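Engineer: Provided below for reference: sequence and predicted model.
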Amino acid sequence: MKPDTPHHPAPADAAARKAVPPVVCYPVESLPQPDLAALQAARAGWRKTAEVLVPPRDARCFTVPAGHFLRITSVGGPQVGDLNLWNAADLSERFYSGKTRALHGTHLSTGDRMWSSFPTLRPLATITDDSLDWYGFDAFGLSVHDVIGTRCDPYTNTLLTGGQYHHCCHSNLTRALAAATGLPLHQAETHVHDVLNVFMCTGFSRQTGQYLMKASPVRPGDYLEFFAEIDLLGGLSACPGGDCSSEHSSDTAACHPLRIEVFAPQSPPAGWVSPQRNSYDRSHGSR
């Protein structure tokens, strides 16, 4: 945390230095844009092929074939979820929240993409609908579906409280991935990664820079929907913080299930082609 009183006096040109206008780090105008009209039109007549109910304070894995749709829906009461995505054929290719944040911003909504890790760096999924898109940014500077938090985990919980808690989202996702793949827990854990915080309402304090959360505006029936750009294995944890109005890693917060549905369109979206791996030659200047 930054000190309330700086240890060093401001230089004479401090105001001028602070007044330098910022620029966008990664202008994305050159990125190919998803054809949202084609994606949304492909939903007409779709057929549900799978449904998974994620129990409160637990996680489940699921698969989504390339060209299918995934919908995560709130059921029973306000609840946030922590989402991991992997290439179904190669767990080393996984969701890269940091690069997704750099490209699209701190919070995701319709038209944004979830990008994969190096060296592939390609879209894993595209958000096609978001029933909470009306929320925008509130008066506190907070919004929903963030890629700034990591995931609640037992290590930080032990660091801060000294206790042992096993139903943090990190542990939930570890158990779910181990069950889905047959990997031992300690190997599965290495593949669990920073998440998309589905339905979570978050931001940063302008005074201290600390990560903030508040009660999610999600209500039963609200959903976030994705289009799978490649064959995906997903993991979703119904966070033990419930709507995250007060704390993580809680046995007392009101928690509810989350519903996962997978839909197959009657035909692929017009013009859609599954994205190829990133074309960088990986020479890293050695040639």
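Structural biologist: Alright, I've got the coordinates.
Engineer: alpha carbons only for contacts and neighbour counts from here, please
Structural biologist: Fine.
Engineer: separation between the closest residue to L173 other than its chain neighbours and R113?
Structural biologist: Once its chain neighbours are removed from consideration, L173 has its nearest residue in A59; the separation is 5.7 Å (CA to CA, 6 or more residues apart in numbering). Using CA to CA, to the nearest Å, one obtains 23 Å as the distance from A59 to R113.
Engineer: comparison target below:
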Amino acid sequence: MGILLFAALAAGAAAAQVESADLAKFLPAEIDGWRPAAADELYTGDRIFEYIDGAGEVYRAYNYRSLLARRYARPGQPDIIADFFDMGVAADAFGVFTHGLEGARLDIGQGAVASEGQLSFWKDRYYISLYAETQTPEVRRALLGLGRVIAESIPGEGHRPGILALFPQGFDIRQARYFHRHVILNYHYFVASDNILFLDGRTEAALAASGDGVRKTYLLIVRYPSDEDAERARQSFEKSYLHTDAVRGAVEIKRGKWSAAVSRRAHLFIVFDAATREEARDILEKAAGKLAGLMIIAHPECVKRP
């Protein structure tokens, strides 16, 4: 038993070393005088909570495979942290990127945002977060340079989720959020404490808004494994959120804020905060109508997840 346990532990350690090396090859050994300050750290599964306790649940919700963390140091300058995530598939790399879209857009990788002392981007199945506790002019240049070097070292590109093609004109796809689970939905638009839409690893969802900063209308689109699953979720939503199980149509949740839902071909469409009943119905008609002319390819992993 002891020999078998030792062999299993040794095999696991060897596999971790290989995975660490596979990810480390994308990170440069030096950038503008910053060099690795210590050995890289590799995290998988629940071990991510040892590293980023507060935000670990977000990456778990996007089914991350592994995280390689490297600290760069340069005398007289703040350290720079590079967190390199293997998300398994491009859709989830894109998804976790959309979880935090605050900042200036940059042309790095397949999409990047930067704010004070931070830069994040995605490319292929990878999501990269770079940050420093303090921003100096040197740090800013190093973050940009590091981001470009890493992005260029990743040879391939991934596809954005096909579900985004269902949003009607007027919805800001650049600010759309893509996810699987209701904890992420509630972060961006609170619907209910309970998982009334039955979101899980087999579903894929996107949320986008139209309008300006004063007034916005939101459209949530969810793809389910089957027509029956989508219809079950619609009925649950109408009963729990619209507080009706008898009338299909738009409901005024608050004064001047209408909501409505419809299920079509394994998809659920929900409008939140429409200005009028007619606007809610029109958005649903346009979005659901797009299914007729499009072939939406499902997330490759969704059918496998619990």
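Structural biologist: Happy to help now that I have it. Small disclaimer: the values here were computed from a predicted structure and weren't measured.
Engineer: fetch the TM-score of the aligned pair.
Structural biologist: Once the chains are laid over each other, their TM-score by TM-score structural alignment, normalised by the length of structure 1 reads 0.23; 110 aligned residues with a CA RMSD of 6.0 Å.
Engineer: show me where structure 2 has strands.
Structural biologist: Assignment of strands within structure 2 using DSSP state E yields the ranges 35-36, 41-43, 66-74, 77-86, 104-106, 112-115, 118-123, 126-131, 177-179, 204-211, 216-223, 251-254, 257-264, 267-274.
Engineer: out of these, which gets nearest to A7 of structure 2?
Structural biologist: With CA to CA as the criterion, A7 of structure 2 lies closest to strand 41-43 of those, at 20.4 Å.
Engineer: pull out the buried positions in the closest one.
Structural biologist: The neighbour-count criterion (16 or more other CA atoms under 10 Å) identifies 42-43 as the buried residues of strand 41-43 of structure 2.
Engineer: ok, back up a step: next, format the strands of structure 2 as CSV and append distance to E19 of structure 2.
Structural biologist: Written out in CSV, the entries for the strands of structure 2 read as follows (distance: least, CA to CA, whole Å):
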stretch, distance to E19 of structure 2
strand 35-36, 18
strand 41-43, 8
strand 66-74, 8
strand 77-86, 10
strand 104-106, 29
strand 112-115, 25
strand 118-123, 18
strand 126-131, 14
strand 177-179, 26
strand 204-211, 28
strand 216-223, 32
strand 251-254, 50
strand 257-264, 42
strand 267-274, 37
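Engineer: among those strands, which is nearest Q17 of structure 2?
Structural biologist: The closest approach between Q17 of structure 2 and any of those, judged by CA to CA, belongs to strand 41-43 at 8.5 Å.
Engineer: give the other helices and strands that that closest one contacts.
Structural biologist: Using 3 or more CA pairs under 8 Å, 6 or more residues apart in numbering; DSSP states H and E, the elements in contact with strand 41-43 of structure 2 are helix 2-24, strand 66-74.
Engineer: switch to 10 Å and redo it
Structural biologist: helix 2-24, helix 48-51, strand 66-74, strand 77-86 (3 or more CA pairs under 10 Å, 6 or more residues apart in numbering; DSSP states H and E).
Engineer: what lies in contact with it?
Structural biologist: The list of residues contacting strand 41-43 of structure 2 from outside it, by CA atoms under 10 Å, 6 or more residues apart in numbering, reads 16-17, 19-21, 23-24, 48-51, 65-71, 83-85.
Engineer: buried only: go through the residues you listed for me.
Structural biologist: Burial by neighbour count, 16+ other CA under 10 Å: within the contacts of strand 41-43 of structure 2 this picks out 16, 19-20, 23-24, 48-49, 66-71, 83-85.
Engineer: which of those residues lies closest to A8 of structure 2?
Structural biologist: For these, the nearest to A8 of structure 2 is A16 (12.3 Å; CA to CA).
Engineer: distance of that closest one from Y127 of structure 2?
Structural biologist: Distance of A16 of structure 2 to Y127 of structure 2, given as CA to CA: 19 Å.
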